[in-house]
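Chemist: Predicted structure and sequence below. I'll ask about it afterward.
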Amino acid sequence: MTPVGMTSFDDVYALPDPRGYFTALGPYEYQTPGHAQPVFRALAAELGPGRRTVLDVCCSYGINSALLNHDVTLDELFAHYTSARAAELTTAELADRDRDFYAVRRRPDATRAIGIDVSRPALDYALAVGLLDEGHCVDLEHTEPEERLRGSLAGTGLITVTGGTSFLTERTFARLFTAIGHPVPVAAFVLRTHDYGAISGCLESYGLTVERAATTQPQRRFTDPREQERAVATVTAFGEDPAGKESAGYFHTRLHLAR
């Protein structure tokens, strides 16, 4: 469910491949996975033996894993999936093309990648082209992790989130930590229109310290003036200054790093 005050892009996550996702978000200059890429890579590089698994929550088509484990940029992915050549292909043909596309760009320091999402089609595509080692279609807001997921999470050393915190509460993270068996770092890019306080409190209750970055990054352009007006009003109510950020036409995110 889309947060109140935001335009819904829910439909693009139910498609059999990522072309609709990139086509829909491109005009609004969606940027967050690109900003997250160097952060997630640096954190993954710190993972020790036995903890070389990155869990991406709300992973959709595996975009964060693509950027983490492959020599590719977000701009290149937009160009790749919105090209005239891509538009000519069936989903099966696109998947064949993508397996080669990602295989030749695979980084030697690639980590094991697990994805969690409520969209089965998005997960299936990410698995089919090799972006995820495992994918779990589950809503941890309302469901306890199944045995297969619990077993898969044992080697998790980092949890990443770019777009999901607006849809999640502390319940998801408490269930993940229970399944993993111990707290692990959580790197989340959080919209300034979202209150992350309850999730931060949950992470701190497990002994983590949540560091809130001083700077913010643009997430995407607003779709219309009403969406912008609501965002400006919300961040102002949170005590944030929208000048140069929401007032300039973009949602903004901030990195919250718990470790």
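Modeler: Structure received.

Chemist: only C-alpha atoms for contact and neighbour calcs from this point on.
Modeler: OK.

Chemist: residues making contact with the lengthiest strand in the chain?
Modeler: Using DSSP state E to define each element, the chain has its longest strand at strand 250-258. Applying CA atoms under 8 Å, 6 or more residues apart in numbering, the external contacts of strand 250-258 come out as 32, 185-192, 200, 203-204, 208-222, 228, 231, 245-246.

Chemist: How far does it sit from its chain's centre?
Modeler: Centroid displacement of strand 250-258 relative to its chain, using CA atoms, centre = their mean, to the nearest Å, is 12 Å.

Chemist: Can you mark which positions in it are buried?
Modeler: Buried residues in strand 250-258, counted by 16 or more other CA atoms under 10 Å: 250-258.

Chemist: which residues in this protein form strands?
Modeler: 53-57, 112-117, 134-137, 156-161, 186-191, 210-212, 217-221, 250-258.

Chemist: Presented hereafter is structure B, for comparison with structure A:
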Amino acid sequence: MTTVAIRDDATGTKANMSAIYDQADPRAYFRELGKLDYAIPAAAQPVFQRMVDAIRARRKGTVHALDLGCSYGINAALLKYPLAMADLQARWTDPVLHGIDSDAVREVDRAYFDAQPCADVRVIGLDPSEPAIAYAEDVGILDDGVTLDLERNAVPPALAETLAPIDMIVSTGCVGYVTQRTFAALMPAVTAGAAPWIGNFVLRMFPYDAIEQTLGGWGYVTEKLEGETFAQRAFASDIEQERVMAQVDRLGLDTAGLEADGALHAEFFLSRPKNEADIPLADLIDQAT
């Protein structure tokens, strides 16, 4: 395994990869995470697409999404364009891009994404990395980007207006770095309009109870997809694996066949307004696979 520093997150267990989120383009992100078989966006893509389809069937028209912890807009690209995670991985690790600067990468990426057929989905991204947000906005993957720490700050009035039409909130790994405080900050704004569905892929090392309780206070019903986990990526070091497994063990969960086999695993939670939670989550996901 590659040995890296340990990140100071909510539990002090995960590998420090902050440097790959602070680049002017996604090449380092895909190069380094590709070494670790980063897979969660690919696993999430059909699930999020089923959310889009189900929401559109109910509400009609353009679906507005908010991606929490969006980094370079990976989930947005997979929602908006006929692309797979493998396409993005191949593109941003292509040796042709190795010898050019970030401005040139942005120029060719603008042309690349402009040429893609685009679904009737608009995506706002929220992430603490200004360079990642700037890139994703510049090349058109994100329709809007926000750099704001909602663990410590309220939603400004101007942003609240932007968030009011949101139909769905998604994430593929930020829960644990963000907590119920972020969701408590978001809910007044996002429920002023469409009352979004909220789909989170959550690493098993992070309890979800506090977020579920927060959303329940806003009239939401939360379901976990039972009996299924999703590999996020391989562990970056033996130390990371040991610490994550210890945390999962403390939660009373069995790591056999999952973290013990060398990868971080996530579970999927879907929270919906009570009046739109009529289709069981398992049935909804069956239609996505």
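Modeler: Received the coordinates, thanks. On a predicted model such as this, the values are computed, not experimentally measured, just so you know.

Chemist: And the TM-score between these chains?
Modeler: TM-score for the superposed pair, counting by TM-score structural alignment, normalised by the length of structure 1: 0.95. Supporting figures: 258 aligned residues with a CA RMSD of 1.4 Å.

Chemist: hang on, the earlier thing: return the members of the contacts of strand 250-258 of structure 1 classed as buried.
Modeler: 32, 185-192, 200, 203, 208-210, 212, 216-222, 228, 231, 245-246.

Chemist: Can you tell me the closest non-neighbouring residue to the counterpart of residue 220 of structure 1 in structure 2?
Modeler: Matched to structure 2 by TM-score structural alignment, residue 220 of structure 1 sits across from residue 233. Nearest non-adjacent residue to residue 233 of structure 2, counting by CA to CA, 6 or more residues apart in numbering: residue 38, 4.3 Å away.

Chemist: what's next to stretch 153-165 of structure 1, contact-wise?
Modeler: Residues external to stretch 153-165 of structure 1 that are found in contact with it (CA under 8 Å, 6+ apart): 32-33, 36, 40, 43-44, 47, 50-59, 179-181, 184-191, 194, 196.

Chemist: For the buried residues of strand 250-258 of structure 1, could you give me JSON lines that also reports distance to residue 159 of structure 1?
Modeler: Compiled in JSON lines, those are given as follows (distance: CA to CA, whole Å):
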{"residue": "250", "distance to residue 159 of structure 1": "26"}
{"residue": "251", "distance to residue 159 of structure 1": "23"}
{"residue": "252", "distance to residue 159 of structure 1": "21"}
{"residue": "253", "distance to residue 159 of structure 1": "17"}
{"residue": "254", "distance to residue 159 of structure 1": "16"}
{"residue": "255", "distance to residue 159 of structure 1": "13"}
{"residue": "256", "distance to residue 159 of structure 1": "12"}
{"residue": "257", "distance to residue 159 of structure 1": "10"}
{"residue": "258", "distance to residue 159 of structure 1": "10"}
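
Chemist: OK, contacts around the aligned residue in structure 2 for residue 170 of structure 1?
Modeler: Aligning on TM-score structural alignment places residue 170 of structure 1 opposite residue 180 in structure 2. Going by CA under 8 Å, 6+ apart, residue 180 of structure 2 touches 210-211, 214.

Chemist: Of those, select the buried ones using a ChimeraX command.
Modeler: Burial among these is assessed by 16+ other CA under 10 Å; the matching ChimeraX selection reads:
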select :211,214
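
Chemist: Can you tell me which of the contacts of residue 180 of structure 2 end up in helices?
Modeler: Counting by DSSP state H, the part of the contacts of residue 180 of structure 2 found in helices is 210-211, 214.

Chemist: can you pull out the helices in the stretch 1-150 of structure 2?
Modeler: Assigned by DSSP state H, counting those that start in this stretch, the helices in the stretch 1-150 of structure 2 fall at 27-35, 40-59, 74-80, 85-92, 102-114, 130-138.

Chemist: Can you tell me the centre-most residue of structure 1?
Modeler: Per CA atoms, centre = their mean, the C-alpha nearest to the average position across structure 1 is that of residue 162, at 3.4 Å.
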